[in-house]
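Asker: I would like to see how this sequence folds:
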Amino acid sequence: MLYNAYELQRTMLSGAAAWASVGAEMLTNPALPMGYFGLGPVMASALDVFAHATAPRGKPDFDIETVEVAGKDHAITESIVLHRPFGNLLRFERDDLPADAPRLLVVAPMSGHYATLLRGTVARMLESSVVYLTDWADAKMVPQSAGRFDLDDYIDYLIDFLDHIGPGAHVLAVCQPSVPAYAAAAVMGKHKHPCRPATLTMMGGPIDTREAPTSVNDVAMNQPLSWFEHNVVATVPLTYPGAGRRVYPGFLQLAGFMAMNLGNHMMSHYGMFKHLVEGDGESAAATKAFYDEYRAVCDMTADFYLQTVEHVFQKHSLPKGEFVHRGEVIDLGAIRDTALLAVEGEKDDISGIGQTRAALHLAPNLPETKKKYYLAESVGHYGIFNGSKWRTRIAPVLEDWMREHGAKPAKSAKSAAAKSA
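Answerer: Below you'll find the predicted structure:
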């Protein structure tokens, strides 16, 4: 009944949002004098904020048409290069990138938001790299005939994507996927897979949540797994292609994140209201753009969600050496040549300081020269992969790391013959 109740509420609020939007447009119409004085601007602004807060949202577009490099705009091509039921592999490429530019797989979180949340991450890395991105599907839109999707499948998808990209690629895992990406690198290392990543960068990831636990970790630890299964897992209604599938709804994830910083979100909307009253449309638009993305949520399969809660946050299976993939225990010691970069934010309230850095200590057979830690001062969780500090301080560290540990150019047959002569 949980999902059905939400759908009923969403339908009712959609109608209210539409009427509020109409009212705001009428009150701001230049032909109506009341929009210029008295309570007119206040009423219009209040209706606008309400309409924006309650309007339904679908999957946003990436809309990365150009990137600026050295003062010049470069056109971007976006394409789907591999299609899978639970997620596509996208490729973004700028028009005049050098032939030997690094190839970077950005692994987006499957945590209730669409991969478009990493739009800023992708745009920045397009300045120097061909960027591939995991575009995870909304579980309620995947028919049950497609089967289940759990942590094992997630790891298999990453290996499949890297196999498609080819040898020498780099991987950037943002937040939650740090764990399965780390596991995938170990699996590929164990089998000496030719397409194992040259580098793996983990940013704000819960590798070992026993280090500096946050309120997010506490929630997962304070309840048994059965509580999550009975209280936050729901069945997709008949109105969606995935009808009957058990999921962790995106609207519950969003409610949890909003509740964590409710005061800040309320002040943001109050600030947007004041900007509208003052006629500062540009500032109000910036807040609207953020929440358009933030409120666009999707569902994840119950199998994946419950396994993540159990193995990442409750049992700490990976750092304990107990994480199993397809019946085999994952050996992090198998990572011998994939260079690891761990990035954390000083003010991250989701993944505490030390949780990602733990990855460097868990790879005993990797030379220290292939390990690096970077703490971004005065940066929160979102700022690790988006915003000015990501663009100017963190991304250059990643680019240098990829450059340092990227594939060396192959010698030509002619030069090799000359050397042997």
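
Asker: okay, CA-based contacts and neighbour counts for the rest of this
Answerer: Fine.

Asker: For this structure, which segments count as strands?
Answerer: For the chain, the strands defined by DSSP state E cover 66-69, 72-82, 87-94, 103-107, 130-136, 170-174, 199-203, 234-235, 246-248, 300-301, 324-325, 328-329, 339-345, 371-376.

Asker: what's the closest of the ones you listed to Q9?
Answerer: When the strands of the chain are compared by Cα to Cα, strand 234-235 sits nearest Q9, at 16.0 Å.

Asker: Could you list the residues in contact with that closest one?
Answerer: Residues from elsewhere that reach strand 234-235 (Cα atoms under 8 Å, 6 or more residues apart in numbering): 1-3, 243-249.

Asker: Let me have those in a markdown table, extended by distance to V232.
Answerer: Shown next, in a markdown table, are those (distance: Cα to Cα, whole Å):
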| residue | distance to V232 |
| --- | --- |
| M1 | 12 |
| L2 | 9 |
| Y3 | 10 |
| A243 | 17 |
| G244 | 15 |
| R245 | 14 |
| R246 | 10 |
| V247 | 9 |
| Y248 | 6 |
| P249 | 8 |
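
Asker: and which of those is nearest Y182?
Answerer: The closest of those, once distances to Y182 are taken by Cα to Cα, is Y248, at 23.7 Å.

Asker: surely that closest one meets V297?
Answerer: No: with contacts defined as Cα atoms under 8 Å, Y248 does not count as touching V297, sitting 11.2 Å away.

Asker: For the comparison step, fold the sequence that follows:
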Amino acid sequence: MLYMGYQFQDDVIAPVRMMARNMRLGGTPWGQMLNGAAQYFDASMEMVSRFHLSHSRPDFGIHKVKVGNFDATVTEEVALSLPFGQMLHFRKDIETPQPPVLVVAPLSGHFATLLRGTVEVLLRDHDVYITDWANARDVPLSAGSFGVEDYVEYLIKFLEHIGPGSNILAVCQPCVQALAAVAVMSEDNNPATPVSMTLMAGPIDVRESPTMVNDLANEKPMDWFETNVIARVPSRYPGAGRKVYPGFVQLYSFMAMNMERHQDQHKKLFGHLSKGEFREAQKIKDFYDEYFAVLDLSAEFYLETIERIFQKAELATGEFTYRGRKVKPSAIRRTALLTVEGGRDDICALGQTTAAHELCSSLRPHLKRHHLQANVGHYGVFNGRRWENEIYPQVKNLILAME
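Answerer: This is a model prediction of the structure:
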């Protein structure tokens, strides 16, 4: 009923959005002359027309990147396609080989394009791949289930496809799966084991400085989550009947944590639109176009993440298993480790990612590095000025050192 209720509401509001879109004056021949009450009306109609969520991945929109003094053309290709996700490759038209990097995007209700800024910066000096997770409501039941260990298996397959000499960079939630994948590959002496691993603001050990996110995951028993936030996909979608954790539920949960900020931003957006300040308005619209693009998670992955990562901290306690065997981070001996944390991160607090260093007990000191970026929150760890100017050089240097 949860998904059906959301879908019914969206269907009811859709004609209102369409009417508001058609009533806007901005696209008319006299649209450029709008002022006063007319501009206010146009801004109101645009705000109404934007009242919706998208369930499709936006475009990365990365077509060129500066490589040295050369503007390289970037072509987005599917390197490997699997039922619940694909690996994208941002191929550049350059002759000089660059170190390959697999960016592991979170599977937490948003699409991989949330890391567009991360990819754009990495592309200057690296051959970049990224995990592009599917919207579970679009995956037929015949594809089977997808849980935490399936995620680990996908990472191993992606790394094997790239081949020896790769590097892995995980952002937020999948730091656990990335560390597990590298541990399994190391123990198996897999030739495709990455030469470096960067873990950025991830919940390796949520027992360290618990945040509101950790508290929310622990204050309810597992049957509460299954009963209250898991829904079946409606019949109109390819994944009809599949149990999912809907992306709109995750979005509303995130927004509730900072509702005043989101309300202020929309007030600013309306103000810019009503005054004709379209450049300022576009910055806010671009952010929310991305933020309001959501995907559904398979129920198995969501529930296992809550239980195994946030409630039991299995990797940190040595209880994490992969296909029936214990995962041993101590098996990692040759993959250099860099952990990155933000001083103001209220989602993944200080110490949660650094815990990886203790788990990777066999790594020699010169293969371990940690970077604490003061005065940045969660998003600022992998996007924005601090990421580009202060954090990225740490990542670049680690990868360069392992070449």
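
Asker: Give me the neighbour count for the alignment partner in structure 2 of E399 of structure 1.
Answerer: For E399 of structure 1, the aligned position in structure 2 is K396, judged by TM-score structural alignment. Under the neighbour criterion other Cα atoms under 10 Å, K396 of structure 2 is assigned a count of 14.

Asker: Spit out the contact partners of K396 of structure 2.
Answerer: K396 of structure 2 neighbours (Cα under 8 Å, 6+ apart): D125.

Asker: Could you do A201 of structure 2 as well?
Answerer: Residues near A201 of structure 2 by Cα under 8 Å, 6+ apart: 171-172, 175, 339-342, 345, 348-349, 352-353, 378, 381.

Asker: Just the buried subset of those, written out for ChimeraX, thanks.
Answerer: Listed next is the ChimeraX selection for buried residues among those, using 16 or more other Cα atoms under 10 Å:
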select :171,172,175,339,340,341,342,345,348,349,352,353,378,381
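
Asker: any chance of the contacts of A201 of structure 2 in TSV, with distance to T317 of structure 2 too?
Answerer: Converted to TSV, the contacts of A201 of structure 2 look like this (distance: Cα to Cα, whole Å):
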residue	distance to T317 of structure 2
V171	21
C172	19
C175	16
T339	19
V340	21
E341	21
G342	24
D345	23
C348	18
A349	18
Q352	13
T353	14
H378	25
V381	26
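
Asker: quick check, nearest of the contacts of A201 of structure 2 to L372 of structure 2?
Answerer: Using Cα to Cα, E341 is the member of the contacts of A201 of structure 2 that lies nearest L372 of structure 2, at 5.0 Å.

Asker: how close does that closest one get to D42 of structure 2?
Answerer: The gap separating E341 of structure 2 from D42 of structure 2 is 43 Å, by Cα to Cα, to the nearest Å.

Asker: try A20 of structure 2
Answerer: Taking Cα to Cα as the measure, A20 of structure 2 falls 9 Å from D42 of structure 2.

Asker: circling back: of the strands of structure 1, which is nearest Y182 of structure 1?
Answerer: Comparing these by Cα to Cα, strand 199-203 comes nearest, at 7.6 Å.

Asker: equivalent range in structure 2 for that closest one?
Answerer: Matched against structure 2 by TM-score structural alignment, strand 199-203 of structure 1 falls on residues 196-200.

Asker: distance from that stretch to structure 1 after superposition?
Answerer: By mean Cα distance after the TM-score superposition for structure 1, the fitted stretch 196-200 of structure 2 averages 0.5 Å away from its aligned residues in structure 1.

Asker: which parts of that stretch are buried?
Answerer: Quick answer for stretch 196-200 of structure 2 (16+ other Cα under 10 Å): 196-200.

Asker: sorry, back to before: nearest to A286 of structure 1, of the strands of structure 1?
Answerer: Using Cα to Cα, the nearest of the strands of structure 1 to A286 of structure 1 is strand 66-69, at 19.4 Å.

Asker: Just give me the residue right at the centre of structure 2.
Answerer: Nearest residue to the geometric centre of structure 2 (Cα atoms, centre = their mean): P106, 3.5 Å.

Asker: And A186 of structure 1, what's its match in structure 2?
Answerer: Using TM-score structural alignment, the partner of A186 of structure 1 in structure 2 is A183.
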